[in-house]
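Undergrad: sequence? don't have it. structure:
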């Protein structure tokens, strides 16, 4: 079978070669096998864990040399796949795995199975005897009464101590890291011996932020000094925690060589893809607590999966089992919402706490108002808030023609390169970089990252703020786009080209390490990277900026979803400007990100 590439299908060479291999291994008599293999390979690249055959069977024909190949009726397709020597059922070691109407690449079926088993087992496991009097005292001391409302931070802390799995979801400013610092204090108070805690995040920048936040909160916690001293003050990337082996995709820690930790905290968990999530859970000893922090409503990971969303069953609010509610009320005097009839079938329900109150974006915040409306899919209300002019931290800009975009951009870039040059040291320059960022929904096109970055450099050169020649210039912000394990630089890490005063003013690339320290290396040694005056919303996950300019494209596209808009809006700490067309904005609010997997069903049970 020989596919053609077109604007709708765009099979990669890998998809095509995998399809040919599947067809050859299957005897070459069933083009439906090759089609399924190519679509399953492409689905992974598009972020799905599996191919939904029911969806694919109702899709458009796929062009191939000699004509178009239409997917067969679903029943017929399932019958052909079930008979193929290339396709196995769950548990079979075959290139493709058929599970109901979901078709997986074997590796991703295995990742999903092991992750689901690991999470369900951890959620159901009793962590052992708890000193309830000590826990009651700690909860009341660290989370004083708040006037009768459910204190979701306290509920999360109770869960983290009484369960081996705790998932803490909440938007920016809801106090996730503030809460987890208190959770760590409670866990340490329960431990008579050394209690080993590991802090991690998907990127170096996110790890540094987690570390800084934990340090700040730990200093002021009302707990014994002996406890405060044991709260860890160093975080790492998930890759570093697992012990990435240079030159391979393997890790030193796995099921056979587990991590030496009693509790593992992972921040920005929405950014962790299925493969890494699965390998992390496999590397945890059975007794280890896993505490996940993140925002379930944000964009999913760049790679395959929407793991945090599936774990939280995003889109549904679950109550708690009667046993969990009774135990919590007995200890705190507060109540938790009850699970609906039939909901108590999943052990995960008691392990999830959602922080609902934003301490950063109150009722008078435009960022908060538009973020909530977008999250609820209410495009009309979100647009009204953005265009109203009522909020000091929010402004709507009608999308200009491409030739007018330079003027808009020039006003906002200001004197940033000069500010970097005048900064006292590289640390100060990197902090200045977080003052402003352009976020784009797309990479290509007149309103995409590539065009905006090129435009920014032309503007800055014309104004004499950067050198008119040479690839490297003082103040150039760069983002790593490919992991380099030996250099400990990972996809999404952001740095800056600056003179090294300790090396005679030689230009070097400075990056912040997860422990907060700075390190530098010659620019020529950098792995694949790009200039980052502007970046995609996807790449901005895990970062925050004082001011954000969000540039939307001039036409609707499936990439534009409410999760993308919500993520973009909540990257801004102080002010956001949304530059777009009204119809494109409201269409995005109405569209949800769909990533096919079986993980949600494996964790929560089948849906009616």
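TA: Arrived safely. If you're wondering where the values come from, they're calculated on a predicted model, not measured in any experiment. Numbers count the residues shown, from 1 in each chain.

Undergrad: CA atoms for contacts and neighbours, from now on please.
TA: OK.

Undergrad: Let me see the ranges of the helices in the stretch 151-300 of the chain.
TA: 152-162, 176-190, 204-218, 225-228, 238-242, 274-282 (DSSP state H, counting those that start in this stretch).

Undergrad: Residue 359 - how many residues pack around it?
TA: 10 (other CA atoms under 10 Å).

Undergrad: okay but it is in contact with residue 173, surely?
TA: Yes. With contact defined as CA atoms under 8 Å, residue 359 reaches residue 173; the gap is 5.2 Å.

Undergrad: how distant is stretch 216-230 from the center of its chain?
TA: Distance, stretch centre to chain centre, for stretch 216-230: 29 Å (CA atoms, centre = their mean, to the nearest Å).

Undergrad: Just the residues contacting that stretch, thanks.
TA: Here stretch 216-230 makes contact (CA atoms under 8 Å, 6 or more residues apart in numbering) with 141-142, 178, 181-182, 185, 188-189, 231.

Undergrad: re the thing from before, quick one: closest of the helices of the stretch 151-300 of the chain to residue 525.
TA: helix 204-218 (18.3 Å; CA to CA).

Undergrad: Just name whatever secondary elements the lengthiest helix in the chain is in contact with.
TA: Criterion DSSP state H: the longest helix present in the chain is helix 106-124. Applying 3 or more CA pairs under 8 Å, 6 or more residues apart in numbering; DSSP states H and E, we find helix 106-124 packed against strand 96-99, strand 165-170, helix 274-282, helix 599-604.

Undergrad: most neighbours per residue, which of the helices of the stretch 151-300 of the chain?
TA: Most buried of the helices of the stretch 151-300 of the chain by mean neighbour count (mean count of other CA atoms under 10 Å) is helix 152-162; its value is a mean of 24.

Undergrad: and the direction of it versus that of helix 176-190, what angle?
TA: 40 degrees (axes from the mean of the first three to the mean of the last three CA atoms, to 10 degrees).

Undergrad: just the helices in the stretch 501-608 of the chain please.
TA: Under DSSP H, counting those that start in this stretch, the stretch 501-608 of the chain gives helices at 537-540, 562-569, 582-590, 599-604.

Undergrad: for those, which one ends up most surrounded?
TA: helix 562-569 comes out most buried of the helices of the stretch 501-608 of the chain by mean count of other CA under 10 Å, with a mean of 26.

Undergrad: report the longest strand in this protein, please.
TA: strand 572-580 (DSSP state E).

Undergrad: what sits up against it?
TA: Against strand 572-580 from outside (CA under 8 Å, 6+ apart): 367, 386, 392-399, 544-554, 569.

Undergrad: Got another one to weigh against that:
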């Protein structure tokens, strides 16, 4: 491999065979060393990836193209959602940037010799080697993977905190009251796994509650809160050694006896997900048969993780709560954990009191976070550990709940073994819409069964519709079907907004949503948002004006604003006021958050959205427009997530090839969290 100094770097000179290089293409970096140029031209690394690698090389005196390529790939890996990059995995290294790049055969690129490549990386002044390597290097080589140091430190912090919680002894609990509460709140035979989750959460510091749609995750959360309020001795919940600052209002329950009751925080990654969690938990609590249980849980309040942690934009510490200023809560429940990126999970774990109970809830088959990491999936699929001791109540619940556990699927850990990692999988579908084909469709996608998925889509039983587009372009029939749903929901939205009815407008906002994989392009969000907007304008006479502040405009928040209480991904609508102006409303239709337009953070019109943006939301009807089968964004997780956003009806628009590609293309995010540290090193912090 040729080495060059930054000053002798050349313009990319090795395009894929048969392709011409566009010298003005902004995706091509200027002054790329010869060893990186072919990978930039093939879109394996972007111009930005190359620039970061070159800058780090200049700062550390590293000029070897092989090392700079590895660093550029590590930067690219983070952009693609991975925490690190493995130099022995050609498939992950050559993840294409776009459809054009997907046509390039990665095997044809001039990859360095693997042995020499690894040796060059390990000897580089830019790279620390091993867990105990120098702390001041920008990158780290550990266990056959190259990390940017920031992400290595975050992964190590999560590993330390998780392993410490798993290794800690059981927390105090009143055994008699726990048995009685479990029997009262989980009486049905089919609730055995839910009961196991509650027993585990009562005695352990970390519980990971997973399951697909309809398995009762939120019901379990509501009931386990009642169990904890009843069975955890209040004087044991906050020992003197764990004294903490007074709680903020965000995420804390407000029971009658605030001085002695457990301090519980409910949180989710987005405002929409937090609102759904709060609403669902309150509905379950309202249905408790025992008035005492209803009183103990009170009226739970859910918030975003950023607000819970006290997000401080512009601050060097970012969050008010950290390792030195712990959250005051005894119990923290996080819903939609699949959306939580590695850095945010690291900040949450360090902010918890060591004796606090953490319950992570989610579906690991959904799309992972937009940022780096797939923490929920990593925790669910980690190599199992054996806890130091397990409370008899947990052992008894596990014996019943896991007696008939199915054999693990490919890539899964046995349900009994994974319990040592705090993981409880809910498998029984409890949701009442058993006649719906949405849940069987989701199960077929999750199982990577393309034939079953296509059969269910084509059967069209009323809750599922497949509009096949062999040419990847919706025909008139497909457009007419999508238009009918978009206009019906849009008309209700505009009429309610013009009438100043915030509740009805927010309800209409959730009636139908067009979802896409890409932000740009023929099948992208921009094209479909414009199309839906045109349809609604034609049907309602609700035409755009010079002012963006017009009643009926659906909004998507694109930036966090803790002061206002809005966060990236929140959706709302502008509604008319009696005075003649408009106000933006967000959240629960029964108690919407009202925000004056001058106080809004950056927003955009949301007639269509990417599946990533839709995560954490639910809509009555969903239309998913698939991109061509060549799209690198077409994955099993994307299709599964979109389908499970629908409550009563889902329509898939696309080709058979696109469906097959999606179902058989699971996402693989590189991370070291699933396996032990190399060399058998302990990851538990000493006291």
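TA: Arrived safely. Just so you know, these numbers come straight off a predicted model, no measurement behind them.

Undergrad: Please report the TM-score between the two superposed chains.
TA: The TM-score (TM-score structural alignment, normalised by the length of the first structure) is 0.89; 593 aligned residues with a CA RMSD of 3.2 Å.

Undergrad: Include distance to residue 314 of the first structure when you put the helices and strands packed on helix 106-124 of the first structure into a markdown table, please.
TA: Listed next are those as a markdown table, based on distance: least, CA to CA, whole Å:
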| stretch | distance to residue 314 of the first structure |
| --- | --- |
| strand 96-99 | 23 |
| strand 165-170 | 10 |
| helix 274-282 | 16 |
| helix 599-604 | 9 |
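
Undergrad: Of all these, which one is nearest residue 199 of the first structure?
TA: Going by CA to CA, the one of those nearest residue 199 of the first structure is helix 274-282, 12.7 Å.

Undergrad: so what secondary structure elements neighbour that closest one?
TA: Packed next to helix 274-282 of the first structure, using 3+ CA pairs under 8 Å, 6+ apart, are helix 106-124.

Undergrad: so the helix it packs on corresponds to what in the second structure?
TA: Aligning helix 106-124 of the first structure against the second structure (TM-score structural alignment) gives residues 149-167.

Undergrad: ok, now how distant is the aligned residue in the second structure for residue 214 of the first structure from residue 220 of the second structure?
TA: Aligned by TM-score structural alignment, residue 214 of the first structure pairs with residue 281 of the second structure. Here residue 281 of the second structure is placed at a distance of 9 Å from residue 220 of the second structure (CA to CA, to the nearest Å).

Undergrad: that older thread, which one of the helices of the stretch 501-608 of the first structure lies nearest to residue 131 of the first structure?
TA: Short answer: helix 599-604, nearest of those by CA to CA, at 29.8 Å.

Undergrad: Quick one: average offset of that closest one versus the second structure, please.
TA: Here the mean offset of helix 599-604 of the first structure against the second structure after fitting is 4.8 Å, by mean CA distance after the TM-score superposition for the first structure.

Undergrad: Leaving out chain neighbours, which residue sits closest to residue 436 of the second structure?
TA: residue 463 (5.8 Å; CA to CA, 6 or more residues apart in numbering).

Undergrad: do the same with residue 350 of the first structure
TA: In space, residue 350 of the first structure is closest to residue 320, 5.3 Å off (CA to CA, 6+ apart).

Undergrad: how close does that neighbour sit to residue 159 of the first structure?
TA: 11 Å.

Undergrad: Find residues that contact each of those two.
TA: residue 350.

Undergrad: So for residue 561 of the first structure, which of the helices and strands packed on helix 106-124 of the first structure sits nearest?
TA: Across those, closest to residue 561 of the first structure is strand 165-170 (CA to CA), at 19.2 Å.

Undergrad: Mean distance between that closest one and the second structure after superposition?
TA: Per aligned residue, strand 165-170 of the first structure averages 0.8 Å (mean CA distance after the TM-score superposition for the first structure).

Undergrad: What does residue 537 of the first structure correspond to in the second structure?
TA: Residue 537 of the first structure maps onto residue 611 in the second structure, by TM-score structural alignment.

Undergrad: Please look at its match and residue 519 and confirm they touch.
TA: No. In this structure, residue 611 of the second structure is not within contact of residue 519 by CA under 8 Å, at 9.9 Å.

Undergrad: how close does the residue nearest the centre of the second structure get to residue 184 of the second structure?
TA: The centroid of the second structure falls nearest to residue 339 when counting by CA atoms, centre = their mean (1.3 Å). Distance of residue 339 of the second structure to residue 184 of the second structure, computed by CA to CA: 33 Å.

Undergrad: What of residue 41 of the second structure?
TA: 64 Å.

Undergrad: Between the two, point out the one with more neighbours.
TA: residue 41 (25 against 16).

Undergrad: Would you agree that one is in contact with residue 50?
TA: No. If you go by CA under 8 Å, residue 41 of the second structure and residue 50 don't touch, sitting 11.3 Å apart.

Undergrad: Between strand 646-654 and the helix ranked longest in the second structure, find me the angle.
TA: The single longest helix within the second structure, with elements called by DSSP H, is helix 476-498. Computed by the same axes, to 10 degrees, the angle separating helix 476-498 of the second structure from strand 646-654 equals 140 degrees.

Undergrad: one step back: any idea how far the closest residue to the match of residue 214 of the first structure other than its chain neighbours lies from residue 274 of the second structure?
TA: Leaving aside its chain neighbours, residue 281 of the second structure sits nearest to residue 222 (5.3 Å; criterion: CA to CA, 6+ apart). Separation of residue 222 of the second structure from residue 274 of the second structure (CA to CA) stands at 14 Å.

Undergrad: now do residue 674 of the second structure
TA: Counting by CA to CA - residue 674 of the second structure and residue 274 of the second structure are separated by 28 Å.

Undergrad: How about residue 234 of the second structure?
TA: On the measure of CA to CA, residue 234 of the second structure and residue 274 of the second structure end up 26 Å apart.

Undergrad: re earlier: please pull up the equivalent of the residue nearest to residue 281 of the second structure in the first structure.
TA: In the first structure, residue 222 of the second structure lands on residue 181 (TM-score structural alignment).

Undergrad: The residue opposite residue 253 of the first structure in the second structure once aligned - how many residues pack around it?
TA: Residue 253 of the first structure maps onto residue 321 of the second structure when the alignment is built from TM-score structural alignment. Counted with other CA under 10 Å, residues neighbouring residue 321 of the second structure total 21.
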